[in-house]
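Peer 1: no sequence on this one, just coordinates:
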C-alpha cells in the first residue's frame, strides 16, 4: 500500500513563500476550516496571537492529485545546498523540440514571481533550468 505525503518547507515568511509556490504550481491556499471565511479569522478564534498568524501556511492542488505543501516558520535562514529539491515538470506535455522554449517561458514567469535563475542543465538525459525560490530553495523547471 502506498502512503500519501506532504512536502514541507522551512521558511522565514511561510505565507509569502506559499503564495509563490501556489502561483508557480497552480495550487491554492488550503481552505480554512468550516465556518470560517479566512485563516486569519479561524486563527483568531482559536486564540492564536495575530503576530503568529504567519507561522505556518499550506497550499493544495485544487484537483486533489499533487501533494499538500506545508510551510513552517523557522528563525534561521537557509545555510546549505538542498539535499532534496522539487522538479517542476512544465514541459512534459510539449513536443521535444519545444521544451526549451516552454521552460524559458515558465522560468521568466518564476523570475517575475521572485525566483532567481541559477543555471541551465543540458544533458543527454534531459534539459532543465535550475532556479532558487524567493527564500533560496533550489528547484528545477524541466
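Peer 2: On my side now, so go ahead. Quick caveat: nothing in here was measured; it's all calculated off a predicted structure.
Peer 1: going forward, measure contacts and count neighbours with C-alpha atoms only.
Peer 2: Will do.
Peer 1: Which residues does the helix or strand that contains residue 127 contact?
Peer 2: Assigning secondary structure by DSSP states H and E places residue 127 in strand 126-132. Here strand 126-132 makes contact (CA atoms under 8 Å, 6 or more residues apart in numbering) with 100, 103-104, 107, 115-122, 138-142.
Peer 1: hmm, which of the residues you listed are the buried ones?
Peer 2: 100, 103-104, 107, 115-117, 138-142 (16 or more other CA atoms under 10 Å).
Peer 1: Filter the residues you listed down to just the ones in strands.
Peer 2: Counting by DSSP state E, these place 116-117, 138-141 in strands.
Peer 1: List the contacts of the residue nearest the centre of the chain.
Peer 2: When CA atoms, centre = their mean is applied to the chain, the residue found nearest the centroid is residue 21 (2.9 Å). If you count contacts by CA under 8 Å, 6+ apart, residue 21 has them with residue 27.
Peer 1: Below is an additional structure, to be compared with the one above:
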C-alpha cells in the first residue's frame, strides 16, 4: 500500500492512466500489472466475475519508488466542468537556480513531448524567478510543467 494516493475523477480511467504513465515514465511511473501473475487485466477481471462494462471503471499509475504517490483514476458519470483545485506540477524548467533561457528551453521540450502524448498546451507563465507552462491532460485536467 502506498503512503499517498491522489485520486482523479475521469470519463476514461484507462486512457488517463496511459497518458500519465507516459508523461511520468522518466520519473519511474507505469501502469501496474495485474496481481497473482495474471497475463493481463481483462483476464484477471474476467476470472473474478467482473462484468466487462466495469473493466475500465478504475486504473492507476505507480512509481517504481514506493515512497512516491500513486495516481488513481476512477470513472464518474459527469464530465469535468470547472477548474481543478489541485494539480500536478512536473517541474520541467528546473526552478529559479536554472538560468531563464535554459528554463524556457526545458519547458518547450517538455511541452512538445507532452502534447505528442495527448496533452493540450494552454499558456506559458513566469513569476518569482521561474517559468512554467500550463497544459491540460486528455480530459481537460490542468497541470504545469
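Peer 2: Now that the structure is in, tell me what you want to look at. The shown structure was predicted, so the numbers you read here are calculated from the model rather than taken from an experiment.
Peer 1: Going along the chain, name the helices of structure 2.
Peer 2: Using DSSP state H, the helices of structure 2 run over 13-23, 41-47, 100-117.
Peer 1: and of those helices, who's closest to residue 60 of structure 2?
Peer 2: helix 13-23 (5.6 Å; CA to CA).
Peer 1: Would you mind finding the match for residue 75 of structure 1 in structure 2?
Peer 2: Taking TM-score structural alignment, the alignment pairs residue 75 of structure 1 with residue 77 from structure 2.
Peer 1: you'd agree its match is up against residue 9?
Peer 2: No: at 9.2 Å, residue 77 of structure 2 does not count as touching residue 9 under the criterion of CA atoms under 8 Å.
Peer 1: More neighbours: which of those two?
Peer 2: Per other CA atoms under 10 Å, whichever of residue 77 of structure 2 and residue 9 has more neighbours is residue 9, with 19 against 8.
Peer 1: Look up how far residue 57 of structure 2 lies from the nearest residue to the more buried one once chain neighbours are set aside.
Peer 2: Leaving aside its chain neighbours, residue 9 of structure 2 sits nearest to residue 74 (5.2 Å; criterion: CA to CA, 6 or more residues apart in numbering). Residue 74 of structure 2 sits 6 Å away from residue 57 of structure 2, going by CA to CA, to the nearest Å.
Peer 1: tell me, how many neighbours does the aligned partner of residue 110 of structure 2 in structure 1 end up with?
Peer 2: Alignment note: residue 110 of structure 2 maps to residue 106 in structure 1; criterion TM-score structural alignment. Applying other CA under 10 Å, we find 17 residues neighbouring residue 106 of structure 1.
Peer 1: what's around the closest residue to residue 106 of structure 1 other than its chain neighbours, how many residues?
Peer 2: Leaving aside its chain neighbours, residue 106 of structure 1 sits nearest to residue 90 (7.3 Å; criterion: CA to CA, 6+ apart). By the measure other CA under 10 Å, the count of residues near residue 90 of structure 1 is 20.
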